[in-house]
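give me the fold of what follows.
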Amino acid sequence: MRLNAVPLIALLSLFAIPVAAQECGDADTPCEIPSGTYHVAMPDAVAPKGIVIHLHGGGGRGRGMLNSGLGKEAVKRGYVFVAPNGYHPGARFVNNWSVRAKGTNYENDDGVFLRDVLADVRTKTGLADAPVMLAGFSRGASMAWDVACHDPTFADAYAPVAGAFWDDLPEICAAPVNLFLTYGWNDRTVPLEGRSLRGGTVIQGDVWASLKVLRETNGCTARQPESSSFEGDLWLRHWTDCNAGDIQLMLHKGGHGAPSGWGPRMLDWFEEQTS
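Sure thing, here's the model as predicted:
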């Protein structure tokens, strides 16, 4: 029995190497690839369940996401948690994302960068076919919307909070997606109706208009959701008549941020979509 146990242990160790040998990614040492940098937190699990990517807001950095509620919960549940750095040295705001918006230009395409990040993470971890959730806050949420619309196969589920498309909005997206949008009723930074910036040359898009684009892409037969629900200070709307994809909207009484328990809820929903 001991003769058989040794090779088995060695074999298990080989499978554990890709996720255990983390040479970069902590708060002080981001992983570097030709198109940028990212942070990553590995779970203790020998075989991680999937990959969760969270995009920081404008002016933020990926390392700040490592201690977020979503980051901690993702690692606890056995997911690889990834926090890329949006970086545009020649732009007005350096730590930003190349969100598609009228009146803005960026030297880097973050859609390409995020694909590079995901490919590097899959290579390092061996998670070639693992499910992916892309989340984002504020400007990062808008980037998540753009990826969902123009590169829908990037992730299995999208969880933007406090952000949507910017004008000019797309007429239709490439394919249906699963998307759970969270928004503060009193958000004054990125209001539900959007707002004009720089003398009207750049405009945050209307959230309701963004949802309309997604409903039409997913083939939802009605504008209004089939059901609504309430959980204390949370108001939820559920579109269930769509030909493909899942659309959820959660409103809370707060401002520009996520309500308590947002991270675990998003992971619960993600697991429902990929189970």
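
going forward, measure contacts between C-alpha atoms and count neighbours the same way
Will do.

over to residue 203. Which of the three states is it?
Assigned by DSSP: H, G, I helix; E, B strand; the rest coil, the conformation of residue 203 is strand.

could you give the number of residues near it?
For residue 203, the tally of surrounding residues (other Cα atoms under 10 Å) stands at 19.

list the buried residues in the helix or strand where residue 7 lies.
Using DSSP states H and E, residue 7 sits within helix 2-20. Counting neighbours by 16 or more other Cα atoms under 10 Å, one finds that the buried residues in helix 2-20 are 16, 18-20.

hmm, residue 95 is touching residue 60, no?
Yes. The criterion here is Cα atoms under 8 Å, and residue 95 meets it with residue 60 at 6.1 Å.

number of nearby residues for residue 228?
For residue 228, the neighbour count with other Cα under 10 Å is 14.

likewise for the one 4 residues further on?
Taking other Cα under 10 Å as the neighbour definition, residue 232 ends up with a count of 7.

now residue 239, nearest residue through space, not along the chain?
Leaving aside its chain neighbours, residue 239 sits nearest to residue 225 (4.5 Å; criterion: Cα to Cα, 6 or more residues apart in numbering).

apologies, that question was intended for residue 213.
Among residues not flanking residue 213 along the chain, residue 172 sits closest, at 5.7 Å (Cα to Cα, 6+ apart).

you'd agree that neighbour is in a helix?
No. Applying three-state DSSP, one finds residue 172 to be coil, outside a helix.

from residue 222, how far out is it?
Using Cα to Cα, to the nearest Å, residue 172 is found at 16 Å from residue 222.

between these two, which one's more packed in?
Between residue 172 and residue 222, counted using other Cα under 10 Å, the more crowded position is residue 172 (17 against 13).

circling back: mind putting the buried residues of helix 2-20 into TSV with distance to residue 104?
Shown next, in TSV, are the buried residues of helix 2-20 (distance: Cα to Cα, whole Å):
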residue	distance to residue 104
16	44
18	39
19	38
20	41
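
nearest to residue 79 among those residues?
Closest approach between the buried residues of helix 2-20 and residue 79, by Cα to Cα: residue 19, at 10.6 Å.

the next helix or strand after the helix holding residue 7 packs against which elements?
Next along the chain after helix 2-20, taking DSSP H and E as the criterion, comes strand 31-33. Applying 3 or more Cα pairs under 8 Å, 6 or more residues apart in numbering; DSSP states H and E, one finds that strand 31-33 contacts strand 36-41, helix 110-125.

for the most centrally placed residue in the chain, what are its contacts?
Here the mean C-alpha position of the chain is nearest to the C-alpha of residue 135 (Cα atoms, centre = their mean), at a distance of 1.7 Å. For residue 135, the contact set (Cα atoms under 8 Å, 6 or more residues apart in numbering) comprises 52-55, 141, 144, 158-161.

top of those residues by neighbour count?
Neighbour tally across the contacts of residue 135 (other Cα under 10 Å): the maximum, 32 neighbours, falls on residue 144.

quick one more, to check against the first:
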Amino acid sequence: MLTRVALGGRSYLLFTPPPGPTPPPLVVVLHGAGGTAEWADGETGWSATAAREGFALALPDALPPDPAKPPKFLTNAARWDVGSGGDEDLLDPPDARPDDLAFLSDVLTDATRRAGADPRRVSVTGFSNGAAMAFRVAAELSDRVAAVAPVAGYCRVPEGFRTARPVPTLYLIGAADPLVPVRGGAVRSPWKHRLVTRRPVAESLGRWARILGCSPGPVEESDAGGVRTDAYPGPVPFRAVTVEGLGHHWPGGKGQLNPRVAGPPSAVLNATAVIWEFVREYRS
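Modelled structure (predicted):
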């Protein structure tokens, strides 16, 4: 059962598994722009997976531009401050940016303590704007993150950023994503209804590869059943998974976003299961 935890004027959802012989891992899930922690869990099924597999789960909430009003997808969309570059091409920045990195650092500490989780086995995943924030957390809090798994978002970490340690990474994207187009191109903002130009996803991933000390040129590992996996050789695993026919949705999720904006959902791959199998192996 998920419980709402208040933390420094903000809050997050927490699932704590029954006590076991060893401290459980902790997975932190970051929703996308306009989303909420509850929506993200319903879309992805992370809490059901945590209950079945016995790990702790935290789903923090971002803040909307006007925290005095309820968050709404189109008019007061909650989103993370992903740092350099941001998402201003799709959303107007808030007048005063919240310190999301400090908040998420506090979530890692608080959720680990409350759930009795292993602080060496904390992993972060996120969708869209939450994926960009997951990259930022893995860069700036790399000594506390065992693995990271961004889904359908960009790496906004500046070129040349030096992490305390390279973090094992699994990235997932839909080949038919109209908001994060794999090859780049024009994107119509769901919020501002204006056309903006997106760079190819490969440029973003190549920058992250260089930050990790991996080769920026991927090598194909497999391509079957509508799922291609590319690897970036280096000191830690870094794989990118592309799902054919998938739009801007959580792979294998409920596909709750409007397909006219987000493109088609797909059940070819269950990202929650795949990410759990990846992150469960690692320790910081």
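
hang on, the earlier thing: what does the residue nearest to residue 213 of structure 1 correspond to in structure 2?
Aligned counterpart of residue 172 of structure 1 in structure 2: residue 160 (TM-score structural alignment).

check which helix or strand covers residue 237 of structure 1.
Per DSSP H and E, residue 237 of structure 1 falls inside strand 234-239.

how many residues are close by residue 237 of structure 2?
Counted with other Cα under 10 Å, residue 237 of structure 2 comes out at 17.

oops, could you answer that again for residue 94 of structure 1 instead?
14.

and for it, nearest residue in space, chain neighbours not counted?
The spatially closest residue to residue 94 of structure 1, leaving aside those adjacent along the chain, is residue 88, at 4.8 Å (Cα to Cα, 6+ apart).

spell out the secondary structure type for the one you found.
Here residue 88 of structure 1 takes the coil state, with states given by three-state DSSP.

ok, now the one 3 residues further on?
Going by three-state DSSP, the secondary structure assigned to residue 91 of structure 1 is coil.

now residue 204 of structure 2
Strictly by three-state DSSP, residue 204 of structure 2 counts as helix.

wait, it touches residue 154, no?
Yes. Counting by Cα under 8 Å, residue 204 of structure 2 does reach residue 154; the two are 6.1 Å apart.

so for those two, which residue has more residues nearby?
Neighbour count, other Cα under 10 Å: between residue 204 of structure 2 and residue 154, residue 154 has more, with 29 against 18.

which residues touch the more buried one?
Going by Cα under 8 Å, 6+ apart, residue 154 of structure 2 touches 128-129, 131-132, 180, 201, 204-205.

just the buried ones from these?
Applying 16+ other Cα under 10 Å to the contacts of residue 154 of structure 2, the neighbour count classes 128-129, 131-132, 180, 201, 204-205 as buried.

in helices, which of those residues fall?
129, 131-132, 201, 204-205 (DSSP state H).

how about those residues, which pair is most distant?
The most widely separated members of these are 129 and 205, with 15.2 Å between them, by Cα to Cα.

look at the aligned partner of residue 74 of structure 1 in structure 2 and say how many residues are nearby.
Matched by TM-score structural alignment, residue 74 of structure 1 corresponds to residue 50 in structure 2. Residue 50 of structure 2 is flanked by 20 other residues according to other Cα under 10 Å.

wait, residue 50 of structure 2 sits on residue 18?
No. Applying Cα under 8 Å as the test, residue 50 of structure 2 and residue 18 come out as separate, 10.7 Å apart.

now do the contacts for residue 83 of structure 2.
By Cα under 8 Å, 6+ apart, the contact set of residue 83 of structure 2 is 136, 156-157.

ok, now with 10 Å
By Cα atoms under 10 Å, 6 or more residues apart in numbering, the residues touching residue 83 of structure 2 are 100-101, 132-133, 136, 155-158.

one more: residue 154 of structure 1?
Residues in contact with residue 154 of structure 1 (Cα under 10 Å, 6+ apart) are 111, 114-115, 118, 131-134, 147-148.

make it 8 Å
Neighbouring residues of residue 154 of structure 1 by Cα under 8 Å, 6+ apart: 115, 132, 147-148.

out of these, which end up buried?
Among the contacts of residue 154 of structure 1, those that count as buried by neighbour count (16+ other Cα under 10 Å) are 132, 147-148.

can you redo those residues as CSV with secondary structure and distance to residue 246 of structure 1?
CSV is the format used below for those (DSSP: H, G, I helix; E, B strand; the rest coil; distance: Cα to Cα, whole Å):
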residue, secondary structure, distance to residue 246 of structure 1
132, strand, 15
147, helix, 16
148, helix, 12
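
so which of those residues comes closest to residue 199 of structure 1?
Nearest to residue 199 of structure 1 among these is residue 147, at 27.3 Å by Cα to Cα.

what residue of structure 2 matches up with residue 126 of structure 1?
Correspondence of residue 126 of structure 1 to structure 2, assessed by TM-score structural alignment: residue 116.

was I right about its match contacting residue 26?
No. In this structure, residue 116 of structure 2 is not within contact of residue 26 by Cα under 8 Å, at 9.3 Å.

deepest-packed of the helices and strands packed on strand 31-33 of structure 1, please.
strand 36-41 (a mean of 23; mean count of other Cα atoms under 10 Å).

now the angle between helix 2-20 and it, please.
Counting by axes from the mean of the first three to the mean of the last three Cα atoms, to 10 degrees, strand 36-41 of structure 1 points 130 degrees away from the direction of helix 2-20.

contacts for strand 36-41 of structure 1, please.
24-27, 29-32, 62-63, 66, 71, 75, 80-87, 113, 117.

please tell me which residues of structure 2 that strand aligns onto.
Using TM-score structural alignment, strand 36-41 of structure 1 pairs with 10-15 in structure 2.

what about that stretch, how far off from structure 1?
Mean deviation of stretch 10-15 of structure 2 relative to structure 1 after superposition (mean Cα distance after the TM-score superposition for structure 1): 0.8 Å.

enumerate every residue touching residue 51 of structure 2.
Residues near residue 51 of structure 2 by Cα under 8 Å, 6+ apart: residue 17.

average offset of the one helix or strand it maps to relative to structure 1?
In this structure, residue 51 of structure 2 sits in helix 46-53 according to DSSP H and E. Superposing on structure 1 places helix 46-53 of structure 2 at an average distance of 2.1 Å from its equivalents, by mean Cα distance after the TM-score superposition for structure 1.

in that helix, what counts as buried?
Burial within helix 46-53 of structure 2, assessed by neighbour count using 16+ other Cα under 10 Å, is assigned to 46-47, 50-51.
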